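In: got a predicted model here, sequence first, then my questions.
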Amino acid sequence: MRVLLLAFDTATPAITVALHDGADVLAESTTVDARRTGELLAPGIGAVLDAAGHKPGELTGIAVGVGPGPFTGLRVGLVTARALGDALGIPVHGVCTLDVVAYQSRRTEPFAVATDARRKEVYWAQYADYLTRTSEPDVAHPALIAERLSGLPVAGEGAVLYTEAFPKGIEPRHPSATALAELTALRLKDDPDSLLFPEPLYLRRPDAVEPGTRKRVSTG
């Protein structure tokens, strides 16, 4: 069966997009700019499709990183994925962004992944190897998990930002859509139930909240 999978992740400062044909990645585009996710994702998708010589109507599925990640960037990716899936009538597959970083590392021994959660915290999880997560994704201050992860290599931007807590930092720093596409293709083949519904994994309330009811001002 013909496969043409569009993959993208916006849960970190990397806006990364790739196109996969079920066997190989045909094209990829990545830009690191946390402030311009909304501006860069659609052009990135267009550039990848153009580079591979395909049109949106040829896609058979979408893979999207569901986080954990900061509210605004993550929402852009999820809304785009679900809108494209609805418009094209194709399935949308969610994958934990920490799993993407883990898969990209190709580590065959225990390690951890920690990405930037802002507020001086990290999103993190532990892995037995690049395909096997051994803890649920969580959010914490680096100092609170430093002892638990002591001695373990740590991939992701968290290891770059908090070297005192995670002195054994390893690559990659950010997820790549190539890794997302490859991992999604693998799970579609071997374990489709492990793919997630395309809903954002926030792990905490967003920074931006709706204003409360205004208090009445007494004039008497």
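Out: Here it is on my side, so go on. Numbers count the residues shown, from 1 in each chain.
In: every contact and neighbour count from this point should use C-alpha atoms.
Out: Will do.
In: so which elements touch the longest helix seen in the chain?
Out: In the chain, assigned by DSSP state H, the helix with the most residues is helix 71-88. Helix 71-88 is packed against strand 5-9, helix 37-52, strand 61-65, strand 92-95, with contacts defined by 3 or more Cα pairs under 8 Å, 6 or more residues apart in numbering; DSSP states H and E.
In: give the buried residues for it.
Out: 71-78, 80-82, 84-85 (16 or more other Cα atoms under 10 Å).
In: which parts of this protein are strands?
Out: 5-9, 14-20, 25-32, 61-65, 92-95, 111-118, 121-129, 132-133, 138-140, 154-155, 169-170 (DSSP state E).
In: check contacts around the residue nearest to Arg75 when sequence neighbours are not counted.
Out: Computed as Cα to Cα, 6 or more residues apart in numbering, the closest residue to Arg75 that is not its neighbour in sequence is Pro200, at 6.9 Å. Neighbour list for Pro200: Val66, Gly67, Pro68, Leu74, Arg75, Leu78 [criterion: Cα atoms under 8 Å, 6 or more residues apart in numbering].
In: of all the buried residues of helix 71-88, which comes closest to Ala42?
Out: Ranked by distance to Ala42 (Cα to Cα), the buried residues of helix 71-88 are led by Thr80 at 8.4 Å.
In: now the buried residues of helix 71-88 in JSON lines, with distance to Leu5?
Out: Shown next, in JSON lines, are these (distance: Cα to Cα, whole Å):
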{"residue": "Phe71", "distance to Leu5": "25"}
{"residue": "Thr72", "distance to Leu5": "24"}
{"residue": "Gly73", "distance to Leu5": "21"}
{"residue": "Leu74", "distance to Leu5": "20"}
{"residue": "Arg75", "distance to Leu5": "20"}
{"residue": "Val76", "distance to Leu5": "19"}
{"residue": "Gly77", "distance to Leu5": "15"}
{"residue": "Leu78", "distance to Leu5": "16"}
{"residue": "Thr80", "distance to Leu5": "15"}
{"residue": "Ala81", "distance to Leu5": "12"}
{"residue": "Arg82", "distance to Leu5": "14"}
{"residue": "Leu84", "distance to Leu5": "12"}
{"residue": "Gly85", "distance to Leu5": "11"}
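In: okay, pairing it with this:
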Amino acid sequence: MLVLAVDTSTPAVTAGVVRLDGGAPRTLASRVTVNARAHAEVLTPHIMECLGEAGLAPTDLDAVVVGIGPGPFTGLRVGMATGAAFGDALGRPVYGVCSLDAIAADTADDRDLLVVTDARRREVYWARYSGGARVAGPGVDKPADLEPQPSVVVAGSEAHVSLFDLPVVGTPSPSPAGLVAVAAADLLAGDEPKPLVPLYLRRPDAVEMADRKK
């Protein structure tokens, strides 16, 4: 099975073609550009470059996997819209996965893990994992309000993992193989994908006047 994987939930604009045949997902080609303002400009070229490097045509793809966040609105919608458009044009199923789950999958670590990424406004998106499964989150909080324990290792944004007194593991952003690993069971079973629903998790900018006075 050949899967296109894309993610724009972080400043990294990620695309890749992954082969999934029952074992660990194997990346055939990938492109990553770290630029929070370049999601719309580089994602589709990245996809086409990956297909070319793998010697594939778009019609060779069997499915699409896209990271649904959590992430900032502007960047996140680029990846989701692009992934949905490719799936629609090709008549292929599109599976959405939590981007933090993909980072966790990339660690290949069953220890208690904390994953954090940049939520801007001096906050982080976060989730906790134990035995490879998510046990809390995703959520959004200030780093000072997020206790490192019971996690024993941390993965995610390089600028934010350093805020927690834990050993760093894994990758700073979702990889194509990590994204596909999260969806692997559904892909191999041929399950119908759920509707793509973005995980923004953003607190509202506007508050009631009564709340401001408290």
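Out: Thanks, I have it. All values derive from a computational prediction rather than experimental measurement.
In: re earlier: looking at the contacts of Pro200 of structure 1, which two lie furthest apart in space?
Out: Pro68 and Leu78 (11.8 Å).
In: and the aligned partner of Arg204 of structure 1 in structure 2, how many neighbours?
Out: In structure 2, the residue matched to Arg204 of structure 1 (TM-score structural alignment) is Arg202. Neighbourhood size, Arg202 of structure 2 [other Cα atoms under 10 Å]: 17.
In: for Arg202 of structure 2, give its distance to Gly190 of structure 2.
Out: 33 Å (Cα to Cα, to the nearest Å).
In: with Asp112 of structure 2 instead?
Out: Relative to Gly190 of structure 2, and taking Cα to Cα, Asp112 of structure 2 is found at 31 Å.
In: aligned partner of Gly22 of structure 1 in structure 2?
Out: So, by TM-score structural alignment, Gly22 of structure 1 is matched to Leu20.
In: does its match really touch Leu28, like I thought?
Out: No. Leu20 of structure 2 lies out of contact with Leu28 (Cα atoms under 8 Å); the separation is 10.4 Å.
In: looking at Asp112 and Gly190 of structure 2, which has the bigger crowd around it?
Out: For Asp112 of structure 2 versus Gly190, the count of surrounding residues by other Cα under 10 Å is larger for Asp112: 19 against 11.
In: residue contacts, whichever residue in structure 1 pairs up with that one?
Out: When structure 1 is aligned by TM-score structural alignment, Asp112 of structure 2 is paired with Pro110. For Pro110 of structure 1, the contacting residues are Gln126, Tyr127, Ala128, Asp129, Leu152, Pro153, by Cα under 8 Å, 6+ apart.
In: which of those also appear as contacts in structure 2?
Out: Of the contacts of Pro110 of structure 1, the ones still in contact in structure 2 (both residues aligned by TM-score structural alignment, their matches' Cα atoms under 8 Å) are Gln126, Tyr127, Ala128, Asp129, Leu152, Pro153.
In: what do we get in structure 2 for the second one?
Out: Counting by TM-score structural alignment, Tyr127 of structure 1 lines up with Tyr129 in structure 2.
In: could you tell me where stretch 67-76 of structure 2 falls in structure 1?
Out: Using TM-score structural alignment, stretch 67-76 of structure 2 pairs with 65-74 in structure 1.
In: what lies in contact with that stretch?
Out: Applying Cα under 8 Å, 6+ apart, the set of residues contacting stretch 65-74 of structure 1 is 8-13, 34, 37-38, 77-78, 94-98, 100, 116-118, 123, 137, 180, 198-203, 206-207.
In: re the thing from before, where's the match of Gly22 of structure 1 relative to Val94 of structure 2, distance?
Out: For Leu20 of structure 2 relative to Val94 of structure 2 (Cα to Cα), the value is 15 Å.
In: the more surrounded of the two?
Out: Neighbour count, other Cα under 10 Å: between Leu20 of structure 2 and Val94, Val94 has more, with 27 against 19.
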